[in-house]
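Asker: no sequence for this one, just the structure:
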């Protein structure tokens, strides 16, 4: 469940990946722990996308709740109190395996793709007896660090290939794209921009698309990873599944994300608890992604007009991009937007309850108006390039 933008449905990583692959892979099925509490949701998922759902029935359901799609999930029940069930035995020509909180999957496959999906304790593929003639690992830097005790991306992929007996490693590095490594090569594929940004399930879609293009279709790993990255861009913009066909993805005129440095100025009111929470959230998410931030609340503080105005404007002068919260039409924020436009700085405006009339000047002067927090954050970062 996500509060903003609102979304509430039954998927899980496996369900979303199966939905992404529906219609593209022969004999597609989802094997998972089937919670009786989610029976209606699973039945609906199967009916919409046309694949069977198999696996042992269990009583409890695990839910993930987010305030926004870049948020850390609130998991219920707590991970340390979730009942762990015996492993599910899965065999097939091609198997995409995700890490699970309720248990594990013991896999036998010709080609396996493994996404540990664990912020807590990613486990090696072979640890539970899983085997594959060819194994592709897809993971982020945090998971790779936990599995290898290495801190540099190149050292991570080397250790994963050697110690995890992987034929392919796809190490996802956020805005820096992904490293695609084999025993004989290292290549990079970019992340791609999208008009809007919906993060929930983006990793699931990447893993599913890579599975289709590499494991099912036999494409080279780098081409498969690039098509997977393109699939994520489409999903982030539309939230629609299944993924598009290879020809359609390859023809898309997508802009690669170009990592760069710079500073984002947060123009926003901070008079109420809700205001304070939003400013704090924007600042922390930007800092988490390695972006420089100037926040008048944090870097100047409270004071009289004479004490804060010039210091705020100095921060604006030194910033490269302005992220403005226009909800509520705060006069101070509107002034900062106008000042930034006059200085020729890119302005990204988060406007959720603003009248069209009130948005005319920011939009007409070149500002980008968006309606959700995560899209505003990402477009602010991309505007630094």
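Answerer: The structure has been received and is ready for your questions. Worth saying up front: this structure is predicted, and the values here are computed from it rather than measured.
Asker: going forward, measure contacts between C-alpha atoms and count neighbours the same way
Answerer: Will do.
Asker: hey, where'd the helices end up in the stretch 51-200 of the chain?
Answerer: 141-148, 153-163 (DSSP state H, counting those that start in this stretch).
Asker: nearest to residue 175, of those?
Answerer: Closest of those to residue 175 is helix 141-148, at 12.2 Å (criterion: C-alpha to C-alpha).
Asker: residue 279: how many residues sit nearby?
Answerer: 21 (other C-alpha atoms under 10 Å).
Asker: does it touch residue 273 like I think?
Answerer: No - counting by C-alpha atoms under 8 Å, residue 279 does not reach residue 273; the two are 10.0 Å apart.
Asker: closest one to residue 82 among the helices of the stretch 51-200 of the chain?
Answerer: The minimum distance between residue 82 and those falls on helix 141-148, with 21.1 Å, by C-alpha to C-alpha.
Asker: what does the closest one contact?
Answerer: With C-alpha atoms under 8 Å, 6 or more residues apart in numbering as the contact definition, helix 141-148 has outside contacts at 116, 118-119, 121-124, 150-151, 153, 156-157, 159-160, 171-173.
Asker: comparison target below:
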């Protein structure tokens, strides 16, 4: 049985909606995810402030990890408005400085990128998740070494490290220059792609009823590491179990996930990405409403959808100009996302028009009464009180 070390950030995470406040970060969450995994020894390496120590000590004890802390004079804080938003990080990255790197040597090492320092790894088997869209470094750039290496990263990180846009070209760069054996490319709504020197496999994204995105990438990497490095699964099978575990985590907001055998038998529905345009129906008459429109539009575009937003495409104007243009926009769309907080009459009308035209409707209703939503529910609309879930449900309804 192999021994395992996890090294990465321990950060405090707060979210306004849904409410969340926990000391986790990539390393803490990975320890939770790997709490039931069998290894001869499990160690958690991290920079750590006194403010975080008691919480992390309890986390490590519950997950059966030996804690190996290195003093840090501050606790890094990530503040999110919602789980699809960009966090406000404090102290600011430019003021953190860089600590001396952590030295981690073990049979298996799961290494995450960190803001406040780095980790130099010596492992028989390593899994590396750089977790940096800009300025990401190759695994071996700091002197790390591994007899077998898997790199798990997204497109921005791949481009940052290799300079390549094409996944195969980027993977080939990592095979040649970083000594990687496997590259797992995380592609959001498109699932993941496992690439080796001899082949490539598409790994599906699995649907969850609700979508909790905070830390989902941490869970994917941790589960992949457990399956590939500890259980000796083929990389495509390991990535499939990791995708299933991530879907379970997104739906339940809890860790650890069920074991691999249970996950493999669960009837997860594969998400087959569609294409098309989403009509964004929402009031935009004050700063809060306009902010939510901007966040929704940005999230939809990042998920790969085309968006028709009346305030952006038509703008304010006379009723005889705006109404026909907006209705034409609805008819030219494949899905309508309605933000019905406050039950704005125009938004409700647009949703009803779409339903009458047979266009799928997803409604975000954070503060609406059940009675107000009766016509939405009764006419087949998807109704949710969670922002991230509404975005994903709308994207998932696009035609294939």
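Answerer: Thanks, I have the structure now. Because the structure is a prediction, the values reported are computed rather than measured.
Asker: follow-up on the earlier one: next, format the helices of the stretch 51-200 of the first structure as TSV and append mean neighbour count and distance to residue 262 of the first structure.
Answerer: Output for the helices of the stretch 51-200 of the first structure, formatted as TSV (neighbours: other C-alpha atoms under 10 Å; distance: least, C-alpha to C-alpha, whole Å):
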stretch	mean neighbour count	distance to residue 262 of the first structure
helix 141-148	19	23
helix 153-163	18	23
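Asker: want to throw those helices into CSV with distance to residue 267 of the first structure?
Answerer: Putting the helices of the stretch 51-200 of the first structure into CSV (distance: least, C-alpha to C-alpha, whole Å) gives the following:
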stretch, distance to residue 267 of the first structure
helix 141-148, 32
helix 153-163, 35
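Asker: tally of neighbours for the aligned partner of residue 321 of the first structure in the second structure?
Answerer: Using TM-score structural alignment, the equivalent of residue 321 of the first structure in the second structure is residue 335. Close neighbours of residue 335 of the second structure, defined as other C-alpha under 10 Å, add up to 28.
Asker: please apply the same query to residue 163 of the second structure.
Answerer: Residues near residue 163 of the second structure, counting by other C-alpha under 10 Å, number 13.
Asker: likewise for residue 120 of the first structure?
Answerer: Neighbours around residue 120 of the first structure, by other C-alpha under 10 Å: 11.
Asker: before we move on, the earlier item: who are the contact partners of the match of residue 321 of the first structure?
Answerer: Residue 335 of the second structure sits in contact with 277-279, 359-362, 394, 397-398, where contact means C-alpha under 8 Å, 6+ apart.
Asker: what does residue 291 of the first structure give?
Answerer: Residues counted as contacts of residue 291 of the first structure (C-alpha under 8 Å, 6+ apart) are 261-264, 381.
Asker: top of those by neighbour count?
Answerer: In terms of neighbours by other C-alpha under 10 Å, the contacts of residue 291 of the first structure top out with residue 264 at 29 neighbours.
Asker: that residue in helix, strand or coil?
Answerer: With DSSP: H, G, I helix; E, B strand; the rest coil as the basis, residue 264 of the first structure sits in strand.
Asker: can I assume residue 17 of the second structure is in contact with residue 85?
Answerer: No - the pair residue 17 of the second structure / residue 85 is not scored as a contact, 10.6 Å apart, by C-alpha under 8 Å.
Asker: in the second structure, point out the residues matching stretch 218-236 of the first structure.
Answerer: Mapped onto the second structure using TM-score structural alignment, stretch 218-236 of the first structure covers residues 232-250.
Asker: same check, this time on stretch 332-347 of the first structure
Answerer: Going by TM-score structural alignment: stretch 332-347 of the first structure matches residues 346-361.
Asker: so how far is the matching stretch from its chain's centroid?
Answerer: In terms of C-alpha atoms, centre = their mean, to the nearest Å, the centre of stretch 346-361 of the second structure is set 30 Å apart from its chain centre.
Asker: quick one: buried residues of that stretch?
Answerer: When neighbours are counted by 16 or more other C-alpha atoms under 10 Å, the buried residues of stretch 346-361 of the second structure are found to be 347-348, 350-355, 359-361.
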